[in-house]
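Trainee: got a predicted structure plus its sequence, pasted below:
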Amino acid sequence: MKQFLLVLSFVAMTGAHKQPDNGPASPRAALRSVQDPTPGDRLRRLHAKLRDPDLDATVLAYALRGHQQLRTSGMLAKEHILSILDYTLSANRPRFFVIDLEKEIILYKSLVAHGKNSGLEFADKLSNRIESLQSSLGFFVTGETYQGKHGYSLRIDGVEYDFNHHARVRNIVIHEGRNNAGEAYVSKAFIHRLGRLGRSDGCPALEPEQCKAIIDAIHGKSCLFAYYPDPDYFQRSPVLKPF
C-alpha cells in the first residue's frame, strides 16, 4: 500500500492537463484527445507489473486519481480493490478489470455488456437519464449484494452528479449476462454466433462464469471507474476536478 500511495502522489504532481479535442474519430484514439495525466516512471512500472496490453496506462492513471479522491473522502472500505471498465474497447474483448492494488495483480478480466441504446460493438452514447437504456461513465462505489431477476447481483452507487448519480434509481447493477431463456449473451459463443456481444438495459453485465467471483471480490464499498473520453466529463467530473 505504501508503494501504491507513492504512485498516486507522483501522478498527482506530474499531471499535465491537456484540453480535449471535439469529435475524436475513434474511442481508442480519443485517449490522447482528453487531458493526459502523463503518468511518469512509477505509474509505468505499476502498469508494466499488471502485464495486460488491454489495460491502457492513461485509463489506469485516471482510475488511480479517482480512487485516491474517494479514499481520502472516506467513501471506500475495500481500498485495495479497483475495478475499471474501459468503454473505448470493443465489447467483443474483455474490458472489465479487477485489480488488487496491494498485490499489484489483475484478479479478474471479463467481457462486459453495455446498454442497448449505447451502441452496438462500441459504446459511444452514454447517459445518466432514467429509462435511457444507456450505460453511464465515471466513478461508482459498490454496494450490497442481493438475489434478483438476474440472480446474484451487486448494487452500485454513482458518485458523480449529472454523469451517474441516478444509477441506483435506474437499477444499474452488476449481474451475469443471461437472457430470460437462460442463454449467456455475455460470452464468446454469443459473439461467435452473432458477431458481437449481447447488450443490457444499461447494466454492466458480466460473463456468467466469472460474475459471482467478481461480485464477491468487489462488493462492499470498492471503487469502480467506467472510462470514456467525453470532453464534458473531463471538464466537470466532481471526482477528477480536484486534481
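Mentor: That came through, no problem. Treat the numbers as computed from the prediction; the structure is a model and nothing was measured.
Trainee: make it CA atoms for all contacts and neighbour counts henceforth
Mentor: Fine.
Trainee: what's the longest helix in this protein?
Mentor: Secondary structure of the chain per DSSP state H: the longest helix is helix 57-72.
Trainee: just after that one, pick out the following helix or strand.
Mentor: Downstream of helix 57-72, the next assigned helix or strand under DSSP states H and E is strand 81-86.
Trainee: structure two is appended below for comparative analysis:
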Amino acid sequence: MPVPTIASNSKSMVYDSLQLGTMGLSQDAFMYGMMGFNRLLNNGKLHNDSVIAIVDFSLPSTQKRLFVIDIKNGRLLFNTLVSHGKNTGKLNATSFSNATNSNKSSLGFYITDNTYQGEHGLSLRLQGTEKGINDNAMHRGIVMHGASYVNEDFISNQGYIGRSLGCPAIPDEIHREVIEALKGGACLFIYSANKNYIAHSKMLKQDKTLAMSTPVL
C-alpha cells in the first residue's frame, strides 16, 4: 500500500520555510531528492524514514553543501562541508564514476547501512541503489566519515577543501552527530546538475504524483 502523501505546495513550503534556497541548496536538488525519498519509502527500503540527507554538488566545495533535514518535524539538522573524490574535480565536482579505483564520487540515491570503526574513526557504510550509477559503492568502500582535510582552514590555505577517494567526507568535529542521525536505513541523495545522470536515472523517472508530493510520516 503506498505511503500517504500531501500536496506539492507543502513540499515547497518545507523548502521555503527552512530557507534552503538562501543557504545554497538548489530547488532541483531538493525536489529530486524528495522524489527519490518517496520512491524508496513506498518500496519499503527506508528503515530510518525521519530524515533525508542531500549533497548538492552543484555547489563548490567551499560551500556547506550537505543538508540533513528532519522530514517529520520540518527542521534542518545539519548544514556542513562535504568532500568529493580527488578525480571528480578540484573546487567543483564535475566528473563522476561508479568504477573501482576511479577515486571519483558517484551521484544518485543511497541507503545508509551500519556503522563501523575504520581508519577515520566512526564511519557509515552506504548502499548505492542505482544500477550502473552508484551500485558499486559497497565494493568500492564508499562511506561517510570524518576527515581532518574538510574544514575552513583548508579553504583559506588552498581555496578548496581536501578531497577523498570518492567518499562524502565531513568535518571531524561534527561527523559523529551526523552519522548517528543518518545510520540505519536513511536516504542520502548526492546531486549534480549532470545531464547524463538526470537522463539515465530511473529514480527520477517515476509517477508525477509521487514526484510532486511530500510524505506524511
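Mentor: Great, that's in hand. Note that the coordinates shown come from a computational prediction; the quantities given were computed from them, not determined experimentally.
Trainee: hmm, back to that, where in the second structure does the longest helix of the first structure fall?
Mentor: Counting by TM-score structural alignment, helix 57-72 of the first structure pairs with residues 27-42 of the second structure.
Trainee: so how many other residues sit close to E177 of the second structure?
Mentor: 11 (other C-alpha atoms under 10 Å).
Trainee: can you map out the helices along the first structure?
Mentor: With DSSP H as the criterion, the first structure has helices spanning 2-14, 41-50, 57-72, 188-194, 208-218, 231-236.
Trainee: pick the most deeply packed of those.
Mentor: When the helices of the first structure are scored by mean count of other C-alpha atoms under 10 Å, the highest mean neighbour count falls to helix 57-72 (a mean of 21).
Trainee: distance from the match of helix 57-72 of the first structure to the first structure after superposition?
Mentor: For stretch 27-42 of the second structure, the mean deviation from the first structure after alignment is 0.7 Å (mean C-alpha distance after the TM-score superposition for the first structure).
Trainee: residue in the first structure matching I133 of the second structure?
Mentor: Checking TM-score structural alignment: I133 of the second structure goes with F163.
Trainee: doesn't F139 make contact with that match?
Mentor: No - the pair F163 of the first structure and F139 does not pass the contact test of C-alpha atoms under 8 Å, sitting 9.0 Å apart.
Trainee: could you find the closest non-adjacent residue to Y146 of the first structure?
Mentor: Residue nearest to Y146 of the first structure in three dimensions, not counting chain neighbours: S153, with 5.5 Å by C-alpha to C-alpha, 6 or more residues apart in numbering.
Trainee: map the one you found across to the second structure for me.
Mentor: Under the alignment (TM-score structural alignment), S153 of the first structure pairs with S123 of the second structure.
Trainee: and what of R196 of the first structure?
Mentor: Using TM-score structural alignment, the partner of R196 of the first structure in the second structure is Y160.
Trainee: how about G115 of the first structure?
Mentor: G115 of the first structure maps onto G85 in the second structure, by TM-score structural alignment.
Trainee: could you find the closest non-adjacent residue to that match?
Mentor: Looking at G85 of the second structure with C-alpha to C-alpha, 6+ apart, the closest residue is G166, at 3.9 Å.
Trainee: show me what contacts R155 of the first structure?
Mentor: R155 of the first structure is in contact with 142-146, 168, 171-174, counting by C-alpha atoms under 8 Å, 6 or more residues apart in numbering.
Trainee: filter those to the buried ones?
Mentor: 142-143, 145, 171-174 (16 or more other C-alpha atoms under 10 Å).
Trainee: from S26 of the second structure, how far out is I190 of the second structure?
Mentor: 12 Å (C-alpha to C-alpha, to the nearest Å).
Trainee: please enumerate the shared neighbours of these two.
Mentor: Joint contacts of I190 of the second structure and S26 (C-alpha under 8 Å, 6+ apart) are D56.
Trainee: now render the buried ones among the contacts of R155 of the first structure as JSON lines, adding distance to R93 of the first structure.
Mentor: Shown next, in JSON lines, are those (distance: C-alpha to C-alpha, whole Å):
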{"residue": "T142", "distance to R93 of the first structure": "23"}
{"residue": "G143", "distance to R93 of the first structure": "26"}
{"residue": "T145", "distance to R93 of the first structure": "26"}
{"residue": "N171", "distance to R93 of the first structure": "25"}
{"residue": "I172", "distance to R93 of the first structure": "22"}
{"residue": "V173", "distance to R93 of the first structure": "21"}
{"residue": "I174", "distance to R93 of the first structure": "18"}
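Trainee: how much does the strand ranked longest in the second structure stray from the first structure?
Mentor: Using DSSP state E to define each element, the second structure has its longest strand at strand 108-118. For strand 108-118 of the second structure, the mean distance from the matching residues in the first structure following superposition reads 0.2 Å, by mean C-alpha distance after the TM-score superposition for the first structure.
Trainee: packing partners of that strand?
Mentor: strand 121-128, strand 187-191 (3 or more C-alpha pairs under 8 Å, 6 or more residues apart in numbering; DSSP states H and E).
Trainee: show me the contacts for the residue nearest to Y146 of the first structure.
Mentor: 145-147, 173-176, 215.
Trainee: ok, now L122 of the second structure?
Mentor: Shown in contact with L122 of the second structure (C-alpha under 8 Å, 6+ apart): 115-116, 145-146, 175-176.
Trainee: let's see it at 6 Å
Mentor: Y116 (C-alpha atoms under 6 Å, 6 or more residues apart in numbering).
Trainee: how close does the residue nearest to G85 of the second structure sit to P60 of the second structure?
Mentor: Separation of G166 of the second structure from P60 of the second structure (C-alpha to C-alpha): 16 Å.
Trainee: the residue lying closest to A123 of the first structure once chain neighbours are set aside: how many residues sit nearby?
Mentor: Among residues not flanking A123 of the first structure along the chain, Y87 sits closest, at 6.0 Å (C-alpha to C-alpha, 6+ apart). Residues near Y87 of the first structure, counting by other C-alpha under 10 Å, number 25.
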